[in-house]
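*Asks:* Predicted model, plus sequence, below.
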Amino acid sequence: MADYYQLAVEKRESIGNAANKTLRRNGKIPANYYYKKQDNINLILDSKDLYHALHSGHHVFEVKMNGDIQYVMIKEIQYHPVNESVLHVDLMRVRRDVKMTISVPIHLEGEAIGVSEGGVLSQILTSLDIECLPTDVPEFIPLNVSELEMNSSLSVADITISSNVSIITDEEQVVATIAPPKEEEEPEIEIEEGEEGEEGEEAVEGEEGAEAPAEGGEEKADDRGKAEENAE
């Protein structure tokens, strides 16, 4: 028989925002209990007890209702948008002899070969949807990545799991990959069009200035020739 975390509950007589605020100030959390077509039951949880339950690694909890032991899982938790304190909890009853669908976290284990070669390990899928009896719900699903090489990946199909558990998630979904680290791109130096044009203009002006003395030299040579003819 599996062990379950015993979550203490008590019936909640007063409902409404004012009553719920009073409960929270006193370290209590308002909750609701659901089961198929039965009427919902308003409950009170102890905030410290709930904290320990959430960190126990269990997904199914044992509660005592009207003297009878029932088994529940947390369906939904409402958190405060600013301080993230728990505002409300929905509990859903489960039967130990009826299979249930639940999402369980995936834990990567081992040192990947690709990481030792300088690659970067990325976990793409963090949880797995499974179907099993409440007594067979694992705390997490392990996946060994030791043989994962550079530029390779592992999918849901590579996960080994107990025969009492069925995987619902598509087996082709990628769970983890290893890729080379991204190379830092060197910044490109852009040359403004205006700068290049100004240099070209200066060069043209320089060439024209160099030709001017040559023309003046030709005129002086002609004058000397005429003077020599007159002297003769």
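*Replies:* In hand now; what should we look at? Residues are numbered from 1 along each chain as shown.

*Asks:* contacts and neighbour counts: CA atoms only from here.
*Replies:* Fine.

*Asks:* what about stretch 155-171, how long is it end to end?
*Replies:* In stretch 155-171, first residue to last residue: 7 Å (CA to CA, to the nearest Å).

*Asks:* quick one: contacts of it?
*Replies:* 128-132, 136-137, 141-143, 172-176 (CA atoms under 8 Å, 6 or more residues apart in numbering).

*Asks:* in this protein, which spans are helices?
*Replies:* In the chain, the helices defined using DSSP state H lie at 17-25, 47-54, 113-116, 193-231.

*Asks:* between the second one and helix 17-25, what angle do the directions make?
*Replies:* Meaning helix 47-54. Here helix 47-54 points in a direction 80 degrees away from that of helix 17-25 (axes from the mean of the first three to the mean of the last three CA atoms, to 10 degrees).

*Asks:* Against which helices or strands is helix 47-54 packed?
*Replies:* Judged by 3 or more CA pairs under 8 Å, 6 or more residues apart in numbering; DSSP states H and E, helix 47-54 has no packing partners among the helices and strands.

*Asks:* and it, how far from the chain's centre?
*Replies:* 26 Å (CA atoms, centre = their mean, to the nearest Å).

*Asks:* Then the first one?
*Replies:* What separates the centre of helix 17-25 from the centre of its chain is 34 Å, taken as CA atoms, centre = their mean.

*Asks:* what comes up buried for it?
*Replies:* Neighbour-count burial for helix 17-25 flags N20, L23, R24 (criterion: 16 or more other CA atoms under 10 Å).

*Asks:* okay, now the one to match up with it:
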Amino acid sequence: MSTQVILKADRRHGTGKGVSRKLRAAGKLPAVLYGGDKESLSLSMDANETLLLFQSISVENTIVNLQVDGAKAPIPSLVREIQVHPYKTEILHVDFLRIQEGVEVELEVPIELIGTPTGVSDQGGVLEQTQYVLPVACVPDAIPDVLEIDVAGLTIGDSLQVRDLNIPEGVRVLMDEDQTLCSVQAPSVTAGDKEDDADGEPTLVGEDDPEAPVSDS
């Protein structure tokens, strides 16, 4: 089951840019909770507390239990969208999706590569990861923390696809099984490497070209 955390939130009665600016000036963060066939809730929460929490978790697949003032119990949710400041380390707004026990939800799960490929350690290749998350669908109790895949046996030219992942029971993959996750590539050859491979013999102008002009001198 996925990691779960708790985040305190207050009901927010006003909406609009003016209200949001006042909240941020007071160290608060505007947010909204929606979904689950229930009315949306406008919320606010401590901006710094939220930022520190999000920096410490895998936001895509961590269940955030919102402790909303007046609610009888924490409300389980997933982070759906985070709006951030263009150049400051600051969250501007968060959208939370209300989730329900036994009801399937779509989300993304991080992919973690385990080990060092033989093609890297012994052959000097480069490991390239092209897919960092996997879109899946499952009920909240079945949300994986991470999907691991062993890359130790890969040599240069090898690759792993979605079909090579060990998908937990109850998790439905929402991506083509032929999609490449990672591969081991041969090291790129630089200009310096090519010069080192040359035999060092100078080539005379016109030596190998019968049509080259001949000097009369």
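*Replies:* Looks like it came in fine. Computed from a predicted structure; not experimentally measured.

*Asks:* Just the ones of the contacts of stretch 155-171 of structure 1 in strands?
*Replies:* The members of those that map onto strands under DSSP state E are L128, D129, I130, E131, C132, I141, P142, L143, V174, V175, A176.

*Asks:* what's the most buried one of the helices of structure 1?
*Replies:* Among the helices of structure 1, ranked by average contacts under mean count of other CA atoms under 10 Å, first place goes to helix 113-116 (a mean of 16).

*Asks:* same for the lengthiest strand in structure 1, what does it pack against?
*Replies:* Taking DSSP E as the criterion, structure 1 has its longest strand at strand 68-79. Contacts defined by 3+ CA pairs under 8 Å, 6+ apart place strand 68-79 of structure 1 against strand 60-65, strand 86-94.

*Asks:* rewinding a little: nearest to S116 of structure 1, of the ones in strands among the contacts of stretch 155-171 of structure 1?
*Replies:* Using CA to CA, A176 is the member of these that sits closest to S116 of structure 1, with 15.8 Å.

*Asks:* May I see the buried residues of stretch 134-146 of structure 1?
*Replies:* Buried residues in stretch 134-146 of structure 1 (16+ other CA under 10 Å): P134, T135, D136, V137, P138, I141, L143, N144, V145.

*Asks:* so who does the closest residue to V98 of structure 1 other than its chain neighbours touch?
*Replies:* Setting aside the residues directly before and after it, V98 of structure 1 is nearest to L133 in space (CA to CA, 6 or more residues apart in numbering), at 5.9 Å. Residues near L133 of structure 1 by CA under 8 Å, 6+ apart: R96, D97, V98, K99, M100.

*Asks:* cool, L125 of structure 1 as well?
*Replies:* Here L125 of structure 1 is in contact with I106, Q173, V174, V175, A176 (CA under 8 Å, 6+ apart).

*Asks:* Mind filtering those residues down to those shared with structure 2?
*Replies:* On the basis of both residues aligned by TM-score structural alignment, their matches' CA atoms under 8 Å, what survives of the contacts of L125 of structure 1 in structure 2 is I106, V174, V175, A176.

*Asks:* Now check structure 2 for the residue matching the second one.
*Replies:* What that stands for is V174 of structure 1. Counting by TM-score structural alignment, V174 of structure 1 corresponds to T180 in structure 2.

*Asks:* Return the distance of its match relative to A47 of structure 2.
*Replies:* Per CA to CA, T180 of structure 2 is found 38 Å from A47 of structure 2.

*Asks:* if we can go back for a sec, what two of the contacts of L125 of structure 1 are the furthest from one another?
*Replies:* Between any two of the contacts of L125 of structure 1, the greatest separation by CA to CA is 13.0 Å, found for I106 and Q173.

*Asks:* The two: which has the busier surroundings?
*Replies:* The neighbour comparison of I106 of structure 1 against Q173 (other CA atoms under 10 Å) goes to I106, with 18 against 13.

*Asks:* Now do the same for that one: its match in structure 2.
*Replies:* So I106 of structure 1 corresponds to I111, using TM-score structural alignment.
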